[in-house]
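S.K.: got a structure for you, letters missing:
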């Protein structure tokens, strides 16, 4: 279900495995219960969420005060989040910003609109991932449901293994929460978790790109200023 990456007196960092839900099931949260059983915590607080198909970094609070402070960071958009994804096709553009309002579509899906009243904002880079696929590094500035999945679909490259927005079956959904940076008690904390679950991550092209993207916060990201006009 998970791999424990870091223990702080106030919070935990785990690598959530793909296919594991973080949502409550009949008022129970099996993932949090499993983590608590390993760490000995009586209660853990979910600070943010990842889709069931998404693997990677998940932040959990270990007490109410810490959870409140960490949740406030997310609410104030003081947290830097970086995701990796493998798309099934070459996108309309290799890098840039996807911005637009998201609205409900058919069944459990969402779609991107041209309007910008309360838009989802996602910066991205991409590079070849072999066999016509594309590796993406994404930096979302908002926390909309399915935001990255919809953004990549909008540029013509649905995520491999995504049963809602993708168009290629695979051994998993190839979206991974790669890195997280946030302020806490007067200092910035940074955590990185390279993907290790899924055959497509192991391809040579992907591994070479990951070596170049080892510190995503230091890259020259596509300009947000021009995109917001």
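M.R.: Okay, I see it. These figures come from a predicted structure and were not determined experimentally. Numbering: from 1, shown residues only.
S.K.: From now on I want contacts and neighbour counts done on CA atoms only, so please keep to that.
M.R.: OK.
S.K.: Which parts of this structure are strands?
M.R.: Along the chain, counting by DSSP state E, strands occupy 2-7, 11-16, 45-46, 55-61, 80-87, 96-100, 102-104, 110-112, 120-128, 134-140, 175-184, 187-192.
S.K.: Give me the distance between the last one and the centre of its chain.
M.R.: Which is strand 187-192. Centroid separation for strand 187-192 versus its chain: 16 Å, with CA atoms, centre = their mean, to the nearest Å.
S.K.: count of residues packed around residue 81?
M.R.: Around residue 81 there are 22 other residues, counting by other CA atoms under 10 Å.
S.K.: any idea how far it is from residue 32?
M.R.: With distances taken as CA to CA, to the nearest Å, residue 81 is found 21 Å from residue 32.
S.K.: any chance of the strands of the chain in TSV, with distance to residue 23 too?
M.R.: Formatted as TSV, the strands of the chain follow (distance: least, CA to CA, whole Å):
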stretch	distance to residue 23
strand 2-7	15
strand 11-16	13
strand 45-46	9
strand 55-61	13
strand 80-87	20
strand 96-100	26
strand 102-104	20
strand 110-112	19
strand 120-128	22
strand 134-140	21
strand 175-184	17
strand 187-192	23
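S.K.: Those: which one's closest to residue 226?
M.R.: Across those, residue 226 has its closest neighbour in strand 96-100 (9.4 Å, CA to CA).
S.K.: helices or strands next to the closest one in the packing?
M.R.: strand 120-128, helix 224-227 (3 or more CA pairs under 8 Å, 6 or more residues apart in numbering; DSSP states H and E).
S.K.: do you know which of those lies nearest residue 180?
M.R.: So among these, strand 120-128 is nearest, using CA to CA, at 15.3 Å.
S.K.: Tell me which other helices or strands the closest one touches.
M.R.: Looks like strand 120-128 contacts strand 96-100, strand 134-140, helix 147-154, helix 204-212 (3+ CA pairs under 8 Å, 6+ apart).
S.K.: Can you convert those into JSON lines and add a column each for mean neighbour count?
M.R.: Output for these, formatted as JSON lines (neighbours: other CA atoms under 10 Å):
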{"stretch": "strand 96-100", "mean neighbour count": "21"}
{"stretch": "strand 134-140", "mean neighbour count": "24"}
{"stretch": "helix 147-154", "mean neighbour count": "23"}
{"stretch": "helix 204-212", "mean neighbour count": "14"}
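S.K.: try this one side by side with the last:
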């Protein structure tokens, strides 16, 4: 198999003082933080042409090269799960993921995921990224519905990943929240981190976390609940 061409990043002043694994997680949402740490420790990430460690603090102007490993073979069983396909061509497929459907196999769940359904529909997906996430460029939580963009080949995967990392892809969500908001629109900017008890959830924290910026506007509201549109800028 041909060696992968390294993906290159240059750290901006806005991202200075982040840990290396935090910076890469921000740039490459297709990878989990633990997987990025494995790649760094395995020598597949170089900082200014030197081997490094996950907790290394990056500085503005630093150059980071990441060589993606070849996809390991894994037995993911295709399943004929119905998909609502919004768009498809030779390079990518966009589906409307329903709430309640997990995106990819993982610990405790090997079947009935979007990946199982996609392998039944189109047979092959890109081999870039983690072995249990073929084709997956970005993620949606299990209970979140919405557009999921999937790459059919490696070139499409790399190009789509660059767009998500550069935030040229606009993310818009509808959310139903309890109560009535004080303002009809606004910008929320807070630091977020993992919930100390519910590890799959995120929460606002005063401790070291990553900055999350969300723009919102109220569509409809009552005293009991509000329907809002959220545009995610970061986090």
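M.R.: Noted; the coordinates are in hand. Here the structure is a predicted model, which is why all the values come from computation and not from measurement.
S.K.: What does the superposition give as a TM-score?
M.R.: With the length set by TM-score structural alignment, normalised by the length of structure 1, the two chains reach a TM-score of 0.56; 143 aligned residues with a CA RMSD of 2.4 Å.
S.K.: ok, back up a step: which among the helices and strands packed on strand 120-128 of structure 1 is found nearest to residue 20 of structure 1?
M.R.: Comparing these by CA to CA, helix 147-154 comes nearest, at 17.3 Å.
S.K.: which of the helices and strands packed on strand 96-100 of structure 1 is buried the deepest?
M.R.: Among these, ranked by average contacts under mean count of other CA atoms under 10 Å, first place goes to strand 120-128 (a mean of 21).
S.K.: Would you check the span in structure 2 matched by that one?
M.R.: Aligned by TM-score structural alignment, strand 120-128 of structure 1 falls on residues 212-220 of structure 2.
S.K.: can you check stretch 74-89 of structure 1 too?
M.R.: Aligning stretch 74-89 of structure 1 against structure 2 (TM-score structural alignment) gives residues 164-179.
S.K.: so how far is the matching stretch off the chain centroid?
M.R.: Per CA atoms, centre = their mean, the displacement of stretch 164-179 of structure 2 from the mean C-alpha position of its chain is 12 Å.
S.K.: can you give me the end-to-end distance of it?
M.R.: End-to-end distance of stretch 164-179 of structure 2 (CA to CA): 33 Å.
S.K.: try stretch 50-66 of structure 2
M.R.: Span of stretch 50-66 of structure 2 from end to end, CA to CA: 12 Å.
S.K.: swap in stretch 7-20 of structure 1?
M.R.: Span of stretch 7-20 of structure 1 from end to end, CA to CA: 21 Å.
S.K.: Please enumerate residues in contact with that stretch?
M.R.: Applying CA atoms under 8 Å, 6 or more residues apart in numbering, the external contacts of stretch 7-20 of structure 1 come out as 1-6, 31, 52-63, 66-67, 172-173, 193, 197.
S.K.: what's the distance between the nearest residue to residue 99 of structure 1 once chain neighbours are set aside and residue 74 of structure 1?
M.R.: Using CA to CA, 6 or more residues apart in numbering and skipping residues adjacent in sequence, the residue nearest residue 99 of structure 1 is residue 121, 4.6 Å away. According to CA to CA, residue 121 of structure 1 stands 15 Å off from residue 74 of structure 1.
S.K.: what do you get for residue 94 of structure 1?
M.R.: 28 Å.
S.K.: Give me the more crowded residue out of these two.
M.R.: residue 74 (17 against 14).
S.K.: Next up, the contacts around the more buried one.
M.R.: Residue 74 of structure 1 sits next to residue 48 when contact means CA under 8 Å, 6+ apart.
S.K.: what do you get for residue 85 of structure 2?
M.R.: By CA under 8 Å, 6+ apart, the neighbours of residue 85 of structure 2 are 93-96.
S.K.: which residues are in contact with the match of strand 120-128 of structure 1?
M.R.: With contact meaning CA under 8 Å, 6+ apart, stretch 212-220 of structure 2 is reached by 181, 184-192, 226-235.
S.K.: average offset between it and structure 1?
M.R.: Stretch 212-220 of structure 2 differs from its equivalent in structure 1 by a mean of 0.9 Å after superposition (mean CA distance after the TM-score superposition for structure 1).
S.K.: What is the end-to-end distance of stretch 26-40 of structure 2?
M.R.: 15 Å.
S.K.: try stretch 111-127 of structure 1
M.R.: 24 Å.
S.K.: Report the contact partners of whatever residue of structure 1 lines up with residue 196 of structure 2.
M.R.: Aligned counterpart of residue 196 of structure 2 in structure 1: residue 106 (TM-score structural alignment). Under the criterion of CA under 8 Å, 6+ apart, residue 106 of structure 1 has no neighbours.
S.K.: go on, residue 9 of structure 2?
M.R.: Contacts for residue 9 of structure 2 (CA under 8 Å, 6+ apart) come out as 63-65.
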